[in-house]
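**Student:** Below is the sequence, then the predicted model.
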Amino acid sequence: MIPHVQAQLLAGKKGLIVGIANDQSIAWGCARAFRALGAELAVTYLNDRARPHVEPLARELAAPIVMPLDVAVPGQMEAVFDRIEKDWGKIDFLVHSIAYAPKDTLQGRVVDVPRDGFLTTMEISCWSFIRMAHLAEPLMKNGGTLFTMTYYGSQMVVKNYNVMGVAKAALESAVRYLAAELGPKGIRVHAISPGPLATRAASGIPQFDELLNKAQQTAPARSLVSIDDVGMATAFLAHDAARLITGETLYIDGGYHIID
């Protein structure tokens, strides 16, 4: 659960949360944390099938902007940012918490990945963040923070993570380049790397329960991370106190990534 927060440390900040699918989503943990700290939120849902699951959560957040966003549909990203510009005139932070690989592409060997599956994986999991950064830049008139979600499988070979590890490695590299390019405008960019979480997205990874058990038994904290742990750490980085932290991959995994 989000701890009780007295100070509205992000009051006056406005941000976009992309990737809420249900109340188990990492994006939901981030949204709850940002809202608890006083930020105003815009929320997107993937499609009409997802809408009934996301709209009640958006109401809980008192989100004034709730829109569809499938990054594979031309024009939908632009429509979201156009609405933000029209209603708010600015944006202070963005949380990009989406990734996708076709099932046959994800579950096969990297060496066998088909071209179309690879391109789809990279477009949705990596390029969409770059594009959102491009659209957010002119709205971050007084600086801001861009976040995306990654995983340890970008740096080490994790069984069954396969082509998603390749996509996340590209995403982390993009974070560094974006941080360098946008830093002079006061825009910070981070990759957030949680330990394994039982989200809907993770359900597509074979033998995921084994990965959870290994993480809990091996991590120095001997504990699995929660979506609220991820949310509060992410929200901290959006605060002005973190203004000189950028280009980082922040591990929120109980220390799992330091263990051989």
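**Tutor:** Yes, it's here.
**Student:** going forward, measure contacts between C-alpha atoms and count neighbours the same way
**Tutor:** OK.
**Student:** For Leu41, see how far away the closest residue to Asp253 other than its chain neighbours is.
**Tutor:** Leaving out its chain neighbours, the residue that sits closest to Asp253 by Cα to Cα, 6 or more residues apart in numbering is Gly195, at 4.1 Å. Separation of Gly195 from Leu41 (Cα to Cα, to the nearest Å): 25 Å.
**Student:** Pull the contacting residues for Tyr152.
**Tutor:** If you count contacts by Cα atoms under 8 Å, 6 or more residues apart in numbering, Tyr152 has them with Val158, Ser193, Gly195, His257.
**Student:** circling back to that earlier point, hang on, isn't the residue nearest to Asp253 packed against Gly254?
**Tutor:** Yes. Between Gly195 and Gly254 there is a contact at 7.5 Å, judged by Cα atoms under 8 Å.
**Student:** ok, Ile130 - contacts?
**Tutor:** Ile130 touches Ala174, Leu178, counting by Cα under 8 Å, 6+ apart.
**Student:** ok so, going back, list buried residues within the contacts of Tyr152.
**Tutor:** Neighbour counting by 16 or more other Cα atoms under 10 Å classes Ser193, Gly195, His257 among the contacts of Tyr152 as buried.
**Student:** List the contacts of the second one.
**Tutor:** Same thing as Gly195. Gly195 touches Tyr151, Tyr152, Ala215, Leu224, Val225, Tyr251, Ile252, Asp253, Gly254, Tyr256, counting by Cα under 8 Å, 6+ apart.
**Student:** Among these, name the ones in helices.
**Tutor:** Ala215 (DSSP state H).
**Student:** Would you convert the contacts of Gly195 into a markdown table that also reports distance to Ala235?
**Tutor:** A markdown table is the format used below for the contacts of Gly195 (distance: Cα to Cα, whole Å):
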| residue | distance to Ala235 |
| --- | --- |
| Tyr151 | 18 |
| Tyr152 | 21 |
| Ala215 | 24 |
| Leu224 | 19 |
| Val225 | 16 |
| Tyr251 | 14 |
| Ile252 | 13 |
| Asp253 | 16 |
| Gly254 | 18 |
| Tyr256 | 22 |
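**Student:** Which neighbours do Gly195 and Gly254 have in common?
**Tutor:** Leu224, Val225.
**Student:** Could you report the separation of the residue nearest to Asp253 from Trp127?
**Tutor:** Note on Gly195: its distance to Trp127, by Cα to Cα, is 23 Å.
**Student:** The structure to be compared is supplied as follows:
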Amino acid sequence: MTPLVDLKGKRGLVIGIANEHSIAAGCAEAFARCGARLAATYLNDKAKDWVQPVVDQLGIEWTAPCDVRIPGELEALFAQVQERWGGLDFLLHSIAFAPKEDLHGRVVDSSAQGFSIAMDVSCHSFLRMAKLAEPLMATGGCLLCVTFYGSERVVEHYNLMGPVKAALESATRYVAAELGAKAIRAHAISPGPIATRAASGIDRFDELLDRAAAQVPAGKLVDVSDVGALAAFLVSDAAKGITGTVIPVDNGQHLFA
């Protein structure tokens, strides 16, 4: 297939591949197709079995475990980037988590511990990655994360993840402002609803998919390849003048309340 943009020579770290249907996998496929060198993470040994087929198919150079809840594991990952590559050109953060009992309940009923876990894994980990990536991006780079329109308005059953994604989007703007002088850009990609394993944790997500499909002007939802195409553009030199944005890729769903 024809490359979307030229990423030859660029080194990218993809965090959050769960299986071949995940958003991170769609982005990794686009990065690889455009010529980027890639590394990827897996949550733990059990999850590695689901990630490995994606790694093999795309020719990802190396993998490492990354559970941001385990002290030192994220730092060890970036130490490997330094040791293996000596630098980094782009990074994709595509992880989110909230305890089920907090995710499936009202926001006002969420526990302090559950809220803290959700914010730490889904938002603060992006700030940690930005800090660790900064010294590796000596000539500039791009940091991407994944959000959802439930950050801007109430989406039934999205619950706790709404405030958490709102925080992630705000964090992205601050990252872009603080690291911009070093030519490091930051963006939050906001896909429409996609049937991924992560999304299946949201109560009655199939109903959300049906409502979204009926609402979009195109009459169909986006898939992970659409997200990957946008991600590849954003990390390319073609987008070097763009930073600090929250960009929807949803076939126009954001046009409607």
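**Tutor:** Everything's here; your move. For clarity, every value in this text was computed on a predicted model and none was experimentally measured.
**Student:** Superposed, what's their TM-score?
**Tutor:** Superposed pair, TM-score by TM-score structural alignment, normalised by the length of structure 2: 0.98. Supporting alignment: 257 aligned residues with a Cα RMSD of 0.9 Å.
**Student:** thinking again about what came up before, would you mind finding the match for the residue nearest to Asp253 of structure 1 in structure 2?
**Tutor:** The alignment partner of Gly195 of structure 1 in structure 2, by TM-score structural alignment, is Gly192.
**Student:** Spatially central residue for structure 1, please.
**Tutor:** Residue closest to the average C-alpha location in structure 1 (Cα atoms, centre = their mean): Ser97, at 2.7 Å.
**Student:** Which strand runs longest in structure 1?
**Tutor:** What stands out as the longest strand in structure 1, according to DSSP state E, is strand 187-194.
**Student:** and that one, what other elements does it pack with?
**Tutor:** strand 144-149, helix 163-182, helix 227-237, strand 248-252 (3 or more Cα pairs under 8 Å, 6 or more residues apart in numbering; DSSP states H and E).
**Student:** ok, average deviation of it from structure 2?
**Tutor:** For strand 187-194 of structure 1, the mean deviation from structure 2 after alignment is 0.3 Å (mean Cα distance after the TM-score superposition for structure 1).
**Student:** Now do the buried residues in that strand.
**Tutor:** Under the neighbour-count criterion of 16+ other Cα under 10 Å, strand 187-194 of structure 1 has Ile187, Arg188, Val189, His190, Ala191, Ile192, Ser193, Pro194 buried.
**Student:** Stretch 104-121 of structure 2 now?
**Tutor:** His104, Gly105, Val107, Ser110, Gly114, Phe115, Ile117, Ala118, Met119, Asp120, Val121.
**Student:** State whether Val54 of structure 2 is indeed within a helix.
**Tutor:** Yes. Under DSSP: H, G, I helix; E, B strand; the rest coil, Val54 of structure 2 falls within a helix.
**Student:** Spatially nearest residue to it (excluding sequence neighbours)?
**Tutor:** Glu20 (5.8 Å).
**Student:** I'd say the one you found and Asp56 touch.
**Tutor:** No. At 11.0 Å, Glu20 of structure 2 does not count as touching Asp56 under the criterion of Cα under 8 Å.
**Student:** picking that back up, widest-spaced pair of the buried residues of strand 187-194 of structure 1?
**Tutor:** Ile187 and Pro194 (22.4 Å; Cα to Cα).
**Student:** And Glu20 and Asp56 of structure 2? Which one has more around it.
**Tutor:** Glu20 (20 against 10; other Cα atoms under 10 Å).
**Student:** Quickly find the element holding the more buried one.
**Tutor:** In this assignment (DSSP states H and E), Glu20 of structure 2 forms part of neither any helix nor any strand.
**Student:** residues in contact with the counterpart of Ala219 of structure 1 in structure 2?
**Tutor:** Taking TM-score structural alignment, the alignment pairs Ala219 of structure 1 with Val216 from structure 2. Shown in contact with Val216 of structure 2 (Cα under 8 Å, 6+ apart): Asp250, Asn251, Gly252, Gln253.
**Student:** Got a quick PyMOL command for the buried subset of those residues?
**Tutor:** A single PyMOL command is used to select the members of the contacts of Val216 of structure 2 judged buried by 16+ other Cα under 10 Å:
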select buried, resi 250+251+252+253
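**Student:** Which position in structure 1 pairs with Val68 of structure 2?
**Tutor:** In structure 1, the residue matched to Val68 of structure 2 (TM-score structural alignment) is Val71.
**Student:** same check, this time on Ala183 of structure 2
**Tutor:** In structure 1, Ala183 of structure 2 lands on Gly186 (TM-score structural alignment).
**Student:** What of Phe90 of structure 2?
**Tutor:** Superposed on structure 1 with TM-score structural alignment, Phe90 of structure 2 falls opposite Phe93.
**Student:** burial of that match, as a residue count?
**Tutor:** There are 29 residues near Phe93 of structure 1, going by other Cα under 10 Å.
**Student:** what residue of structure 2 is the furthest out?
**Tutor:** Largest centroid distance in structure 2 under Cα atoms, centre = their mean is Asp109 at 27.1 Å.
**Student:** I'd like to know how far the aligned partner of it in structure 1 sits from Leu106 of structure 1.
**Tutor:** Superposed on structure 1 with TM-score structural alignment, Asp109 of structure 2 falls opposite Asp112. From Asp112 of structure 1 over to Leu106 of structure 1 the distance is 10 Å, taken as Cα to Cα.
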